[in-house]
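**Student:** Sequence and predicted model, in that order:
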Amino acid sequence: MTADPRNAGARPPYPGHQQQPRPGLSSKMTPEPDHGETSYVGKGLLTGRVALITGGDSGIGRAVAIAYAREGADVAISYLADEQSDAEETAGWIREAGRRAVLLPGDIRDADHCRALVDRTVAELGGLDILVNNAAAQVVNTSLDDVNAHDLEGTFRVNVFAMYHLCQAAVPHMRPGAAIINTTSEQAKIADKTMLIYAATKGAIASLTIGLSNLLAPQGIRVNCVAPGPIWTPIQPIVKSPDELETLGAQTPLGRAGQPAELAPAYVLLASREGSYMSGALVPVTGGVPML
């Protein structure tokens, strides 16, 4: 990876005609996203810890799983059953780092499944120190009438309700020094007119993060969130038109989409002792787009 941030990842134009049905797979993207497979070097920052990552099969979740494993953590990943092939590839990277991987397919819109994710992680890996609420659903709109009740409720169930259910289940297992890291978005502040519902959920996540950080600080549990900008992940060919995909990230000051590997260090910082005085923070990783 070059030291010049303008060229640290592939630059547009990207191949535009590569749309995918939901939920989308990394293996079908051109170019394939960089999750840090050949670049991330661990420093033992998470030795002996256990992490649960939702949406851990691909994209940002896979990059975080690889980084956490190389930092010494055992990792459980949550994903949809249709993403099994991506999940198995992520598990391979975790195991290559010498750590244990637990694969947990299912739909986090179901509150019982959220609780089961935590129970299985604790049962199979012996505890839970880090919860990364990363899975997300995104719908786009051209008008107010484009989003129906099903899309509205489904997006909130994945992005917000599941986060609450997972935190509620996880906290009783967490000790002082544990960390919860939520994935919000630059859309929490920018709120593009074509992403009404997605932006609303990401704003809710940012607020929920602050509230949880205040609630859990007396227990020694830190809660923070990361706000990605346009990142080259499978959500992009699901929701973007060919023209939008071709120019993804071109409008950022750095002039390109980010790669999942470029998010992982922020999640490592927030999970490790290096971030011990960080709680209630929103960390932007946006290619230079300001979040005011």
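**Tutor:** Received, thanks.
**Student:** CA only for contacts and neighbour counts going forward, please
**Tutor:** OK.
**Student:** any idea which helix or strand comes after the helix or strand residue 199 falls within?
**Tutor:** Taking DSSP states H and E as the criterion, the element that holds residue 199 is helix 196-216. Toward the C-terminus, helix 196-216 is succeeded by strand 222-228 as the next helix or strand (DSSP H and E).
**Student:** what's that following strand packed up against?
**Tutor:** strand 179-183, helix 196-216, helix 264-271, strand 282-285 (3 or more Cα pairs under 8 Å, 6 or more residues apart in numbering; DSSP states H and E).
**Student:** buried sites along the third one?
**Tutor:** If I follow you right, that is helix 264-271. Applying a neighbour-count criterion of 16 or more other Cα atoms under 10 Å, one finds 264, 266-268, 270-271 buried in helix 264-271.
**Student:** any idea which of those is closest to residue 118?
**Tutor:** Nearest to residue 118 among those is residue 271, at 17.4 Å by Cα to Cα.
**Student:** ok, so what distance separates residue 165 from residue 51?
**Tutor:** 16 Å (Cα to Cα, to the nearest Å).
**Student:** Comparing the helices and strands packed on strand 222-228, which comes out most buried?
**Tutor:** strand 179-183 (a mean of 27; mean count of other Cα atoms under 10 Å).
**Student:** Residue 61 sits in which helix or strand?
**Tutor:** Counting by DSSP H and E, residue 61 is part of helix 59-70.
**Student:** Next, the angle from that helix to strand 179-183.
**Tutor:** Relative orientation of helix 59-70 versus strand 179-183 (axes from the mean of the first three to the mean of the last three Cα atoms, to 10 degrees): 150 degrees.
**Student:** so residue 182 touches residue 205, yeah?
**Tutor:** Yes - the criterion here is Cα atoms under 8 Å, and residue 182 meets it with residue 205 at 7.3 Å.
**Student:** quick one on the thing from earlier: neighbour count winner among residue 165 and residue 51?
**Tutor:** A direct count of neighbours by other Cα atoms under 10 Å for residue 165 and residue 51 places residue 51 higher, at 28 against 20.
**Student:** The more buried one contacts residue 130, doesn't it?
**Tutor:** Yes - under the criterion of Cα under 8 Å, residue 51 makes contact with residue 130 at 4.5 Å.
**Student:** Next secondary structure after the helix holding residue 61?
**Tutor:** Helices and strands here follow DSSP H and E; after helix 59-70, the next one along the chain is strand 74-79.
**Student:** this is the other structure I want to compare:
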Amino acid sequence: MALEWISPREWLNALEGVHLILIVEILLLLVSYVYFVVKAARLEYIGGLFGRHRIRVLGIVLGFLTVGYVLYVLAKIEPNQWVAIFLTAGLLAATAVYALATINLADKTTKMAREMREQTIVSSSATVLAKGIGEYEKQRRANVTSTGQDYFLYFEIYNAGKGPAIELRIFLMKGKNKKDALPDPHRETFLSAGETIDFLGGPNAEPNVSKLDERGTYFVACEYQTILSLDSKKWQRTWLPFTVLKELNGLEAESSKVWVIPQKSERERDVDEKDLIEWPEEHKIG
């Protein structure tokens, strides 16, 4: 018997209502499946609408409908039509293989992009920290034998990261509310990696740390941007909590001198501009 091909018109003439619905569903799912896979492959992050699990569920549904369609029409297939069916099945299989390969490629591309981004962030990020400097530390740096009572001298602000800090803002805070800044904050347009600056040093510094209340916890807050965060308008912020002592181990501090007891530093990432600390009005403590 000669091989006969089924023309599109003959297929349409043979279609019944359920038959047509199955074909339409399969075609729509196939187009959607390929679209989602290709779209996901172009995204850096495969998630949300283009999540891998959703794509796989769509593929499973497509497979079930295809099997149902095949079972539905098997009884109506003539022997000479099997070649066309096998060719169609091969085309569907090739599409499925392509889709799986695209998903795998998208996974590898996403992983590589994330690794490259992490390396870029590490190599260009700034980490601005505050440190209380006392008499002992200053003497140690000068290679001088430590003497005296290690009274507080100033705060040292330093960039411990590998990239510059941009638009650095330094505050002395009486709390962590954005309205809690005390007078005379400091600005630095640019602080290079490894660079340090002094903050609130000397007896004429305002506010004078020696006038702070011993019962309170205060903070040195540093807000800044990095090279990568300039476009996103996100800021980084670090906190150094500390307390002030005017008496230590039964010894009362000399006039206008105190001990500063620092606590563990804290860090915030991706701070919105609306949450930045407000620049304080001029006033004095005590």
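**Tutor:** Received it, and whenever you're ready, just let me know what you need. Everything numeric here is computed off the predicted structure, so don't read it as measured data.
**Student:** Any idea what the TM-score is?
**Tutor:** Once superposed, the chains reach a TM-score of 0.22 (TM-score structural alignment, normalised by the length of structure 2), with 116 aligned residues with a Cα RMSD of 6.9 Å.
**Student:** the strands in structure 2, which residues?
**Tutor:** 128-134, 152-159, 165-173, 186-191, 196-199, 218-225, 235-245, 247-248, 251-252, 259-262, 266-271 (DSSP state E).
**Student:** Check the stretch 101-250 of structure 1 too.
**Tutor:** Assignment of strands within the stretch 101-250 of structure 1 using DSSP state E, counting those that start in this stretch yields the ranges 101-105, 130-133, 179-183, 222-228.
**Student:** May I see the ones you listed organised as a markdown table, with distance to residue 237 of structure 1 added?
**Tutor:** Putting these into a markdown table (distance: least, Cα to Cα, whole Å) gives the following:
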| stretch | distance to residue 237 of structure 1 |
| --- | --- |
| strand 101-105 | 22 |
| strand 130-133 | 22 |
| strand 179-183 | 19 |
| strand 222-228 | 17 |
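**Student:** Out of those strands, flag the one nearest residue 242 of structure 1.
**Tutor:** It's strand 222-228; of these, that one is closest to residue 242 of structure 1 (Cα to Cα) at 21.4 Å.
**Student:** quick one: the helix holding residue 199 of structure 1 to strand 179-183, angle?
**Tutor:** 170 degrees.
**Student:** Could you check the angle helix 196-216 of structure 1 makes with strand 222-228?
**Tutor:** Counting by the same axes, to 10 degrees, helix 196-216 of structure 1 lies at 160 degrees to strand 222-228.
**Student:** count of neighbours near residue 20 of structure 2?
**Tutor:** When neighbours are defined as other Cα under 10 Å, residue 20 of structure 2 has 14 of them.
**Student:** nope, residue 270 of structure 2 is what I was after
**Tutor:** By the criterion of other Cα under 10 Å, residue 270 of structure 2 has 13 neighbours.
**Student:** With residue 241 of structure 2 instead?
**Tutor:** Other residues lying near residue 241 of structure 2 total 22 when counted by other Cα under 10 Å.
**Student:** so it touches residue 260, yeah?
**Tutor:** No - in this structure, residue 241 of structure 2 is not within contact of residue 260 by Cα under 8 Å, at 10.1 Å.
**Student:** Please tell me how far the residue nearest to residue 41 of structure 2 when sequence neighbours are not counted sits from residue 29 of structure 2.
**Tutor:** Among residues not flanking residue 41 of structure 2 along the chain, residue 106 sits closest, at 4.4 Å (Cα to Cα, 6 or more residues apart in numbering). From residue 106 of structure 2 across to residue 29 of structure 2, the span is 20 Å (Cα to Cα).
**Student:** So which of the two has more stuff around it?
**Tutor:** Higher neighbour count among residue 106 of structure 2 and residue 29: residue 106, with 23 against 18, using other Cα under 10 Å.
**Student:** is it true that the more buried one touches residue 42?
**Tutor:** Yes - Residue 106 of structure 2 is within contact range of residue 42, at 7.3 Å (criterion: Cα under 8 Å).
**Student:** what's the angle between the helix ranked longest in structure 2 and strand 165-173?
**Tutor:** For structure 2, the longest helix by residue count, based on DSSP state H, is helix 82-124. Helix 82-124 of structure 2 runs at 60 degrees relative to strand 165-173, counting by the same axes, to 10 degrees.
**Student:** Could you list every helix and strand that helix 82-124 of structure 2 packs against?
**Tutor:** Here helix 82-124 of structure 2 touches helix 17-42, going by 3+ Cα pairs under 8 Å, 6+ apart.
**Student:** and the helix it packs on, what other elements does it pack with?
**Tutor:** Packing partners of helix 17-42 of structure 2 (3+ Cα pairs under 8 Å, 6+ apart): helix 52-73, helix 82-124.
**Student:** quick one: buried residues of it?
**Tutor:** Residues of helix 17-42 of structure 2 classed as buried: 22, 26, 29-30, 32-34, 36-38, 40-41 (neighbour count, 16+ other Cα under 10 Å).
**Student:** Let me see the contact set for residue 132 of structure 2.
**Tutor:** Residue 132 of structure 2 makes contact with 152-156, 260, 262, according to Cα atoms under 8 Å, 6 or more residues apart in numbering.
**Student:** ugh, wrong one, residue 68 of structure 1
**Tutor:** Neighbour list for residue 68 of structure 1: 46, 51, 74-75, 268 [criterion: Cα under 8 Å, 6+ apart].
**Student:** Next: residue 168 of structure 2.
**Tutor:** Shown in contact with residue 168 of structure 2 (Cα under 8 Å, 6+ apart): 187-191, 222-225.
**Student:** neighbour-wise, which of the residues you listed leads?
**Tutor:** Using other Cα under 10 Å as the neighbour criterion, residue 224 leads these with 28 neighbours.
**Student:** what separates it from residue 121 of structure 2, distance-wise?
**Tutor:** From residue 224 of structure 2 to residue 121 of structure 2 the distance is 15 Å (Cα to Cα).
**Student:** Check residue 104 of structure 2 too.
**Tutor:** 26 Å.
**Student:** Neighbour count: the two, which is higher?
**Tutor:** A direct count of neighbours by other Cα under 10 Å for residue 104 of structure 2 and residue 121 places residue 121 higher, at 17 against 13.
**Student:** just to revisit the earlier point, ok, so of the contacts of residue 68 of structure 1, who is nearest residue 65 of structure 1?
**Tutor:** residue 75 (6.6 Å).
**Student:** For the closest one, give me its contacts.
**Tutor:** Listed by Cα under 8 Å, 6+ apart, the contact set of residue 75 of structure 1 reads 50-53, 65, 68-69, 94, 99-102.
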